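Asker: Sequence unavailable; structure follows:
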């Protein structure tokens, strides 16, 4: 079949455009395909568990687990609006017996590898009947992080403590050493679902 030069150029141009479009679509598909498993793996590698006790929901997760080290994150969320949590720096028995610190500790094969920190600024409030100012976080959720490491495989327990209060409604009953169990293996930590 003998085609005119103009028809040959048009067909060639269409073929090139089609191939370039196909290459662009394939490249875009490859990039999103590469990102999707990475995002899924990142989510899968961060075990999480949640519990609610005495007016506060706690979400606990382990992130960045590599070479038997990671970060334990606990988000303390008061169920009612207008409630705050006490500082991690509050003494274990409070000030003049009032308040309890927000605390995260570990036992078993899991050890602390740094200091517990909170992603909230501390402010001082006055509480009737207490002479000293009380260090608290602003009302609402507080995120704490604790660097941890594992001394081998086996069982571990995270112990959580807190108390939430409201200037209008008073305080909830403090929680001390609420246990959350983990199992550490060569694949990393997993929370006990029982």
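Answerer: Here it is on my side, so go on. Predicted model only: the values in this text are computed from it and were never measured. Numbers count the residues shown, from 1 in each chain.

Asker: going forward, measure contacts and count neighbours with C-alpha atoms only.
Answerer: Noted.

Asker: Tell me, how many residues neighbour residue 113?
Answerer: 14 (other C-alpha atoms under 10 Å).

Asker: From what I see, it and residue 147 are in contact.
Answerer: Yes. Judged on C-alpha atoms under 8 Å, residue 113 makes contact with residue 147 at a distance of 5.0 Å.

Asker: So residue 156 sits against residue 108, correct?
Answerer: Yes. With contact defined as C-alpha under 8 Å, residue 156 and residue 108 form a contacting pair (4.3 Å).

Asker: A further structure is provided below for comparison with the first:
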């Protein structure tokens, strides 16, 4: 199998997994929206793909106008990593862009953005300082949020993916995803 075939099969496997997850969530909703053990209904989810990364957003644990906004950043190609949420906005000596999620409108952050992966440092030719990145592959970030009442809200996402072998994709800055907030919770507006 050559590299192109491997990349296509890897992408197909990730897409298939995402479709199975979506189908499972739809089946769960059709059965009354409850998980085994009487858990709460399935969480609102949406996704988009831009510059070689699929981002899947979920609103969960919504109680009394607070909840958690999660974003899973999944590079489409093997060997690509994302940069740390703590990376400066302009990168390290201009290299990289932070993995970022911010909210505005009827929702505000109620804590700091956290990532599920350990940060490691890499060296980049021509850059003296180490560059903080996550291991290759998907990274999940979570942001506690609080609603300021009913209305519209916007989630702004930013990231860049790179490979030590294949270079970098164009950074994404402030990609908007819209939410509708009511007393019952938050749902994603159609893209």
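Answerer: Now that the structure is in, tell me what you want to look at. Everything numeric in this text was worked out from a predicted model, so none of it was measured.

Asker: Once they're superposed, tell me the TM-score.
Answerer: After superposition, the two chains reach a TM-score (TM-score structural alignment, normalised by the length of structure 2) of 0.80; 160 aligned residues with a C-alpha RMSD of 1.7 Å.

Asker: rewinding a little: and residue 156 and residue 108 of structure 1? Which one has more around it.
Answerer: residue 156 (22 against 17).

Asker: Just give the closest residue to the residue mapped onto that one from structure 2, not the sequence neighbours.
Answerer: Residue 156 of structure 1 maps onto residue 153 in structure 2, with residues paired by TM-score structural alignment. In space, residue 153 of structure 2 comes closest to residue 105 once its chain neighbours are excluded; the distance is 4.3 Å by C-alpha to C-alpha, 6 or more residues apart in numbering.

Asker: which position in structure 1 aligns with that neighbour?
Answerer: Checking TM-score structural alignment: residue 105 of structure 2 goes with residue 108.

Asker: hang on, the earlier thing: find residues that contact each of residue 156 and residue 108 of structure 1.
Answerer: In terms of C-alpha atoms under 8 Å, 6 or more residues apart in numbering, residue 156 of structure 1 and residue 108 are not both contacted by any residue.

Asker: thinking again about what came up before, how close does the match of residue 156 of structure 1 get to residue 187 of structure 2?
Answerer: 10 Å (C-alpha to C-alpha, to the nearest Å).

Asker: Residues in contact with both of the two, list them for me.
Answerer: 179-181.

Asker: and the gap between residue 87 of structure 1 and residue 101 of structure 1?
Answerer: 6 Å.

Asker: Aligned to residue 136 of structure 2, what sits in structure 1?
Answerer: Looking across to structure 1 (by TM-score structural alignment), residue 136 of structure 2 lines up with residue 139.

Asker: check contacts around the spatially closest residue to that match that is not a sequence neighbour.
Answerer: Closest residue in space to residue 139 of structure 1, ignoring its immediate chain neighbours: residue 84 at 4.1 Å, by C-alpha to C-alpha, 6+ apart. Counting by C-alpha under 8 Å, 6+ apart, residue 84 of structure 1 makes contact with 78, 136-141, 164-166.

Asker: Swap in 6 Å and give it another go.
Answerer: Residues in contact with residue 84 of structure 1 (C-alpha atoms under 6 Å, 6 or more residues apart in numbering) are 138-140, 164-165.

Asker: now residue 83 of structure 2
Answerer: With C-alpha under 6 Å, 6+ apart, residue 83 of structure 2 has these contacts: 98-99, 133-134.

Asker: Nearest to residue 69 of structure 2 among these?
Answerer: residue 99 (14.4 Å; C-alpha to C-alpha).

Asker: For burial, what's the neighbour tally of the closest residue to the closest one other than its chain neighbours?
Answerer: Leaving out its chain neighbours, the residue that sits closest to residue 99 of structure 2 by C-alpha to C-alpha, 6+ apart is residue 159, at 4.3 Å. Residue 159 of structure 2: 26 surrounding residues under other C-alpha under 10 Å.

Asker: same check, this time on residue 131 of structure 1
Answerer: If you count neighbours by other C-alpha under 10 Å, residue 131 of structure 1 ends up with 10.
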